[in-house]
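**Q** Structure here, sequence nowhere to be found:
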């Protein structure tokens, strides 16, 4: 019996054993980031931690930039599962505006915990917007804006809503701007309310 095939983001397929090996490499990368920080993550170190040759890592991810983007998707799986299948208000069952606000809070929470990893992935030298995780989040937010009957250019409004949630922006505001996490969340929620309820009184 042959192994089942799983779809890849580029439309190709991979065998289940290859998918397991991919998870092994990504788990090794996560462990290294926890120990050394993103700047200490190298293809050699991942290969050594996973117990494979460096060529295996390069064949699987192509480059460190490819590894970082794959790692970004890997670390966001829990958030994606929560907003697609979890309980409300983040998951299905709550009104779209409540779900959108819950998504933002959850996104800020991920950045607080894994901000350096996300920052490094966003600035890895490969297109941040090519990562499947980014596309999933974008589609989710755009769908919530439409469900909330928001008027205007939904695509551009989705970019506007997501931009303040990028790890690079959040970490700059926290460290260089010395803004508190609470202030960032309140400001983002105010932005969302102005977009979704433009005619509401101040």
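**A** Received it, and whenever you're ready, just let me know what you need. Small disclaimer: the values here were computed from a predicted structure and weren't measured.
**Q** contacts and neighbour counts: CA atoms only from here.
**A** Noted.
**Q** count of residues packed around residue 188?
**A** Per other C-alpha atoms under 10 Å, the neighbour tally for residue 188 reads 20.
**Q** before we move on, what about the one 3 residues further on?
**A** The number of residues packed near residue 191 is 15, by other C-alpha under 10 Å.
**Q** What residues does it make contact with?
**A** residue 161 (C-alpha atoms under 8 Å, 6 or more residues apart in numbering).
**Q** Okay, one more to line up with it:
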């Protein structure tokens, strides 16, 4: 026969998980607010903790550092894009010719970068290997490499994959947008045009 006390550990664990989820939401909401107000490169973990109403240690335990917090801000949108690439409708998903899929992918990646340029740039600036420290970079690179190889097996897809997504470095994107006055539509058009030229689409 089950005893009432048997449920206590489960109840306690559930309560801890709920508290952790609330803290995570508060931290991400605080970081999003601070990034919108002043840019991700101008905030630190102490400011995020104060805005979220949590201890600094809570942030380090959950996210590791500021880069982890900022990366988490864009994680959901990155997962949505990855799902679309794997099983979404063409031309972004399977079923369209490789040139069309590459263009759709680069346009989607341009929009993702435009939406999160500040958070991405700040996160990558604080990581030891910069942009290349994040798993999403390798995912985007792999997708580009597969599509380029499908377009023309004679191309060096392994090398060109880095080239076609290089213009979407968040730091470069912000420089072009903020210091050179380039609009998102202009950047997107040139990213796609560059890919067409180097893959001979």
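**A** Received it, and whenever you're ready, just let me know what you need. Note that the coordinates shown come from a computational prediction; the quantities given were computed from them, not determined experimentally.
**Q** Provide the TM-score value for the superposition.
**A** TM-score of the superposed chains, computed with TM-score structural alignment, normalised by the length of the second structure, equals 0.75; 187 aligned residues with a C-alpha RMSD of 3.0 Å.
**Q** what about the helices in the second structure?
**A** Applying DSSP state H to the second structure gives helices spanning 8-38, 45-52, 56-63, 66-87, 98-125, 135-151, 157-165, 170-174, 184-199.
**Q** what's the average distance of the fourth one to the first structure?
**A** In the superposition with the first structure, the average deviation recorded for helix 66-87 of the second structure is 3.1 Å (mean C-alpha distance after the TM-score superposition for the first structure).
**Q** Give the other helices and strands that that helix contacts.
**A** helix 8-38, helix 98-125 (3 or more C-alpha pairs under 8 Å, 6 or more residues apart in numbering; DSSP states H and E).
**Q** same thing but at 10 Å, please
**A** helix 8-38, helix 45-52, helix 56-63, helix 98-125, helix 135-151 (3 or more C-alpha pairs under 10 Å, 6 or more residues apart in numbering; DSSP states H and E).
**Q** Out of the ones you listed, the one nearest residue 82 of the second structure is which?
**A** With C-alpha to C-alpha as the criterion, residue 82 of the second structure lies closest to helix 135-151 of those, at 8.1 Å.
**Q** Give me the distance from that closest one to the chain's centre.
**A** 15 Å (C-alpha atoms, centre = their mean, to the nearest Å).
**Q** To which residue of the second structure is residue 188 of the first structure aligned?
**A** Taking TM-score structural alignment, residue 188 of the first structure has residue 191 as its aligned residue in the second structure.
**Q** Pretty sure its match sits against residue 166.
**A** Yes. Using C-alpha atoms under 10 Å, residue 191 of the second structure makes contact with residue 166 at a distance of 9.2 Å.
**Q** Can you check which part of the first structure stretch 114-123 of the second structure sits on?
**A** Under TM-score structural alignment, the match for stretch 114-123 of the second structure is residues 112-121.
**Q** gap between the nearest residue to residue 38 of the first structure once chain neighbours are set aside and residue 100 of the first structure?
**A** In this structure, residue 38 of the first structure finds its nearest non-sequential neighbour in residue 117, 5.5 Å apart by C-alpha to C-alpha, 6 or more residues apart in numbering. Distance of residue 117 of the first structure to residue 100 of the first structure, computed by C-alpha to C-alpha, to the nearest Å: 24 Å.
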